[in-house]
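Q: quick one, fold the following:
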Amino acid sequence: MVDVTLPKFPELTFEPKKHIYKLNGIYIPSVTTVMRPLSNEFYKDVDEDILNAAADRGRAVHNGIENYVKFEIEDIAPQHRGYFDGFLKWMADFKPIPIETECRVYHKYLRYAGTADMPCVIGKNLICVDFKTSAEINRMLTGVQLEAYSKAYESHGVKFDEKAIVHLKSDGTYSMERYKANDSESWEVFGALLTIWNHQQKYKRR
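A: All right, here's what the predicted structure looks like:
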């Protein structure tokens, strides 16, 4: 068993309605915000109502997972039950040991933040797991997202052995995509996006 305690960050706050992170009271961008040029390109042809419905579903399923892991209760709306059943099947198949759920983290030096769904131990490996309920998974987007979370934790001394996306599906099944621990290409892409975001902010303040 890998003995892991994740650091707590009381200096990092989050306003869920506005999806805003603040570090010691000062706004810092989220991983989602930094990645917006990439995600907007991927989702540009998807109807806004469909995107909003998908976001609502994702929040509901994530809340259900958090309640199950923390309190061992199954609290999920009937229309989302299939996704939750996929999560339960994944739990039964892989027997992960959750360290935390919905873990807010920020990069100590680069000053961006995000929320990792469920860092956990599977076998002897510490894995950064993110759950998705979208119709499909874009491995480029998820690779960049997971690497950003991983590097944020690494700046505080926590190193993941690997990362994974668990794709939950409406029919009660799932698939699991695994990613290597250090993805230099994805990190380079995120770094470029962060440079662009910082450059834009500098000119907005002028």
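Q: from here on, contacts and neighbour counts on C-alpha atoms
A: Fine.
Q: what's the residue nearest the centre of the chain in contact with, if anything?
A: In the chain, the residue lying closest to the centroid (Cα atoms, centre = their mean) is Ala116, at 4.2 Å. Going by Cα atoms under 8 Å, 6 or more residues apart in numbering, Ala116 touches 101-105, 128-130, 149.
Q: ok, of those, which one's closest to Glu74?
A: When these are ranked by distance to Glu74 (Cα to Cα), Thr101 comes first, at 15.4 Å.
Q: contacts only, for the closest one.
A: Counting by Cα under 8 Å, 6+ apart, Thr101 has contacts 66, 69-70, 116-119.
Q: isn't there a strand covering it?
A: No - counting by DSSP: H, G, I helix; E, B strand; the rest coil, Thr101 falls outside a strand, being coil.
Q: so where do the strands sit in this protein?
A: 12-15, 20-23, 26-28, 97-98, 103-106, 113-116, 118-122, 125-132, 162-168, 174-180 (DSSP state E).
Q: so for Gln200, which of the ones you listed sits nearest?
A: Nearest to Gln200, of all the strands of the chain, is strand 26-28, at 13.5 Å by Cα to Cα.
Q: following up with a second sequence; could you model it the same way so I can compare the two?
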Amino acid sequence: MFPSVTTVLAPFGGIEELKRRFPAVIERAAVRGTAVHGYCEDAAKGLFVMGVPAEYRGYFDSFMHWLADVEEVVATELRIMDTALGFHGQMDIICRMKGDSALSLWDYKTPDHVSPTWGPQIAAYTHLAHLDGYPVERAGMVRLRKTGRPPLVTEYTKSLRRHWNVYVSALNVYNAFIAPKGRKI
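A: As a prediction, this is how the structure comes out:
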């Protein structure tokens, strides 16, 4: 089994140390992220979303602010594999933003702070999207806000090549030193 983009990048984002030091906080954050992603996916698919718990409502409202700028949703929660390089990833949304003729790829986040792994993550997703026939030209992270205010958007379009190189380096390090024993690299 090939590793996911996030598995490859995990050793470089500090999450393992945070899991050791604050396991309950990280578990709550993971539960929150999974729940919020589900509500956002349903809304992006045009489904009527009701019953969002109060603790997640702000994040969902923040997403709805951003979704209002989306002209067309092409795919959500799309999982793609690169068998040549040996990794897979699941991107949150491929869409066309209002005023754009080209496709965009965006990933939703709920943390307050930007992670240094987000650029390489979105670059890897963009690579996978191109591999699967989605001519994505813009890409970035949509940081949903607990308050329900419009999200903070970090676009990586201009730095995708640099971030892709970082991702490939991380993948090589993962395969050489971290990959499960017995897996051929």
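Q: superposed, what's their TM-score?
A: With the length set by TM-score structural alignment, normalised by the length of structure 2, the two chains reach a TM-score of 0.86; 177 aligned residues with a Cα RMSD of 2.1 Å.
Q: now for the strands of structure 1, which one comes closest to Thr142 of structure 1?
A: Once Cα to Cα is applied to the strands of structure 1, the stretch that comes out nearest is strand 162-168, at 7.5 Å.
Q: what helices and strands are in contact with the closest one?
A: helix 81-94, strand 125-132, helix 139-154, strand 174-180 (3 or more Cα pairs under 8 Å, 6 or more residues apart in numbering; DSSP states H and E).
Q: looking at these, which is nearest to Tyr203 of structure 1?
A: Nearest of those (Cα to Cα): helix 139-154, 24.4 Å.
Q: the counterpart of Phe131 of structure 1 in structure 2: neighbour count?
A: Matched to structure 2 by TM-score structural alignment, Phe131 of structure 1 sits across from Tyr108. Using other Cα atoms under 10 Å, Tyr108 of structure 2 has 21 other residues around it.
Q: how about Tyr108 of structure 2, nearest residue that isn't a chain neighbour?
A: Val142 (4.8 Å; Cα to Cα, 6 or more residues apart in numbering).
Q: just tell me what the one you found corresponds to in structure 1.
A: In structure 1, Val142 of structure 2 lands on Val166 (TM-score structural alignment).
Q: if we can go back for a sec, and the strands of structure 1: which comes nearest Gln79 of structure 1?
A: strand 162-168 (13.6 Å).
Q: average distance between that closest one and structure 2?
A: Strand 162-168 of structure 1, aligned to structure 2 and superposed, deviates on average by 0.8 Å (mean Cα distance after the TM-score superposition for structure 1).
Q: report the contact partners of Ser155 of structure 1.
A: By Cα under 8 Å, 6+ apart, the neighbours of Ser155 of structure 1 are 107-109.
Q: wait, I meant Ile137 of structure 1
A: Neighbouring residues of Ile137 of structure 1 by Cα under 8 Å, 6+ apart: His167.
Q: at 7 Å what do you get?
A: Contacts for Ile137 of structure 1 (Cα atoms under 7 Å, 6 or more residues apart in numbering) come out as none.
Q: and the gap between it and Met176 of structure 1?
A: As judged by Cα to Cα, to the nearest Å, Ile137 of structure 1 and Met176 of structure 1 stand 11 Å apart.
Q: just how off-centre is stretch 172-186 of structure 1 within its chain?
A: 12 Å (Cα atoms, centre = their mean, to the nearest Å).
Q: who's in contact with Tyr56 of structure 2?
A: Val36.
Q: fine by me, thanks again.
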